[in-house]
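In: let me see the structure of the following:
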Amino acid sequence: MWAQHLLTLPARRRGFHLITREVAAAVPELARLRVGLLHVFLQHTSASLTLNENASPDVRRDFERYFNHAVPDGWPAFEHTLEGPDDMPAHIKASLLGPSLSLPVQGGCLALGTWQGIYLCEHRDDGGARRLVLTVQGERL
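Out: I've put the predicted structure just below:
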């Protein structure tokens, strides 16, 4: 079985946001799969996806601090500045983390570890709504 959905997430402030529930809810076919894969693809170049700690908000804030320190807004060496001081850093952060995740499906659910969650990593101050293409494939229950 194959299915594909487009999920548009509302605009979020800059930071690392848990979206696991929104992603799972957008793919009703998950509940009918014995085994499979869910591919999550973000159609943007200034945001990214990652899988990490889902319990402590400190982790998400520390991710944001680290990336802002490693790739600061307004670095004078950047040439691509027409879209604002946070745009080029957002592109670099998005390239470091990546636009997609492939996640296992088992027994009708995402087979994530106890403390794992899907993050939308918003790297712009005003990134706007974000679109995800969710493609699931697998064997029915």
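
In: drop to CA atoms for contacts and neighbour counts, all remaining ones
Out: Fine.

In: the helix or strand hosting Arg21 packs against which elements?
Out: Using DSSP states H and E, Arg21 sits in helix 20-25. Packing partners of helix 20-25 (3 or more C-alpha pairs under 8 Å, 6 or more residues apart in numbering; DSSP states H and E): strand 116-122.

In: helix or strand right after the strand it packs on?
Out: Taking DSSP H and E, what comes next after strand 116-122 is strand 130-140.

In: another for comparison:
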Amino acid sequence: NIENMPLSLASPSQASTAACRRGAPCRLHAIRHASIMAMSAPRRTWLQQRKLDVTASASQQSQAAPASVPVSTVWSQKVIELPPYSRGCHVITRKIYEAMPEIAEFEVGMANVFIQHTSASLTINENASPDVPLDLNDALDALAPESRRYRHSDEGPDDMPAHVKSSLMGASLQLPVAQGRFALGTWQGVYLNEHRNYGGPRRVVITVQGQKRADGRKYSQFIH
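Out: Sure thing, here's the model as predicted:
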């Protein structure tokens, strides 16, 4: 029994263990305890400091961050009436800007251009060469010729072909708005395609959704 063994007959480790069990000071255990305390003390200090650093950083960020300002979305809509056009394809970009100057107030947004007719249409195409609208109209005439026999012919031979062309080209356009104008390419323009010989005035609905300039001013819409 180690507890009853004379310390003079025990090995150093047995003597240390026996002394501890008898309540005597244990030098080995004291050294171990001191080592553990020395190793754990810096770790506790580092963790505490880390928590303090994180808390201070979060506090500084919350104080420095400005309050977010909500940006409201603005809607603007107008129905414009375009004058009668001859049969064919016509660039109307400038006409839209003139009829709805509110577009120039928008910093960024989206515009929907919709024609309220079934014998005319809208499209995007080249706005530079005068041959483009002529060739475009010839191609549409070839796709829906008046010589074909149609069931619907109440308003003349150009009536049903106009409906076909309108469906082929489409009745609306979705256009991005940037700095007060449509974000069109260099050679792009908005076309009104008149498919009747005598179509008369055409109504177009323009709806713009977006954010206006913060200073309330308008952008220039100069078009070459």
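
In: the helix holding Arg21 of structure 1 vs structure 2, average offset?
Out: Following superposition, helix 20-25 of structure 1 is found to deviate from structure 2 by 0.9 Å on average (mean C-alpha distance after the TM-score superposition for structure 1).

In: so where is that helix in structure 2?
Out: Under TM-score structural alignment, helix 20-25 of structure 1 corresponds to residues 93-98 of structure 2.

In: quick one on the thing from earlier: mean shift of the very next helix or strand once past the helix holding Arg21 of structure 1 relative to structure 2?
Out: Downstream of helix 20-25 of structure 1, the next assigned helix or strand under DSSP H and E is strand 33-42. By mean C-alpha distance after the TM-score superposition for structure 1, the fitted strand 33-42 of structure 1 averages 0.7 Å away from its aligned residues in structure 2.

In: pull out the buried residues from strand 33-42 of structure 1.
Out: 33, 35-42 (16 or more other C-alpha atoms under 10 Å).

In: skipping adjacent residues, who's closest to the residue most central in space within structure 2 in space?
Out: Nearest to the mean C-alpha position of structure 2, counting by C-alpha atoms, centre = their mean, stands Gly109 at 10.3 Å. Distances taken as C-alpha to C-alpha, 6 or more residues apart in numbering place Gly210 nearest to Gly109 of structure 2, at 3.8 Å, with adjacent residues excluded.

In: rewinding a little: flag every buried residue along the match of helix 20-25 of structure 1.
Out: Here stretch 93-98 of structure 2 shows 93, 96-97 as buried, counting by 16+ other C-alpha under 10 Å.

In: ok, stretch 112-126 of structure 1 next?
Out: So stretch 112-126 of structure 1, judged by 16+ other C-alpha under 10 Å, has buried residues 112, 116-124.

In: can you give me how far that stretch is from the chain middle?
Out: 5 Å (C-alpha atoms, centre = their mean, to the nearest Å).

In: again with stretch 39-56 of structure 2
Out: Remark: stretch 39-56 of structure 2 is offset 43 Å from the chain centroid, using C-alpha atoms, centre = their mean.

In: read off where it ends up in structure 1.
Out: The aligned range for stretch 39-56 of structure 2 is empty, by TM-score structural alignment.

In: before we move on, what about stretch 187-205 of structure 2?
Out: Aligning stretch 187-205 of structure 2 against structure 1 (TM-score structural alignment) gives residues 115-133.

In: what comes into contact with the matching stretch?
Out: 4-20, 39-44, 46-55, 86-87, 89-90, 93-94 (C-alpha atoms under 8 Å, 6 or more residues apart in numbering).

In: which of these count as buried?
Out: 4, 6-7, 12, 14-20, 39-42, 46-54, 86-87, 89-90, 93-94.

In: among those residues, which are in strands?
Out: Mapping those onto strands (DSSP state E) picks out 4, 6-7, 15-18, 39-42, 47-53.

In: packing partners of the lengthiest helix in structure 1?
Out: The longest helix of structure 1 (DSSP state H) is helix 57-70. Helix 57-70 of structure 1 is packed against strand 15-18, with contacts defined by 3+ C-alpha pairs under 8 Å, 6+ apart.

In: just checking, what packs against the strand it packs on?
Out: Short answer (3+ C-alpha pairs under 8 Å, 6+ apart): strand 15-18 of structure 1 packs on helix 57-70, strand 116-122.

In: and of those, who's closest to Ser102 of structure 1?
Out: Closest to Ser102 of structure 1 of these is strand 116-122 (C-alpha to C-alpha; 10.8 Å).
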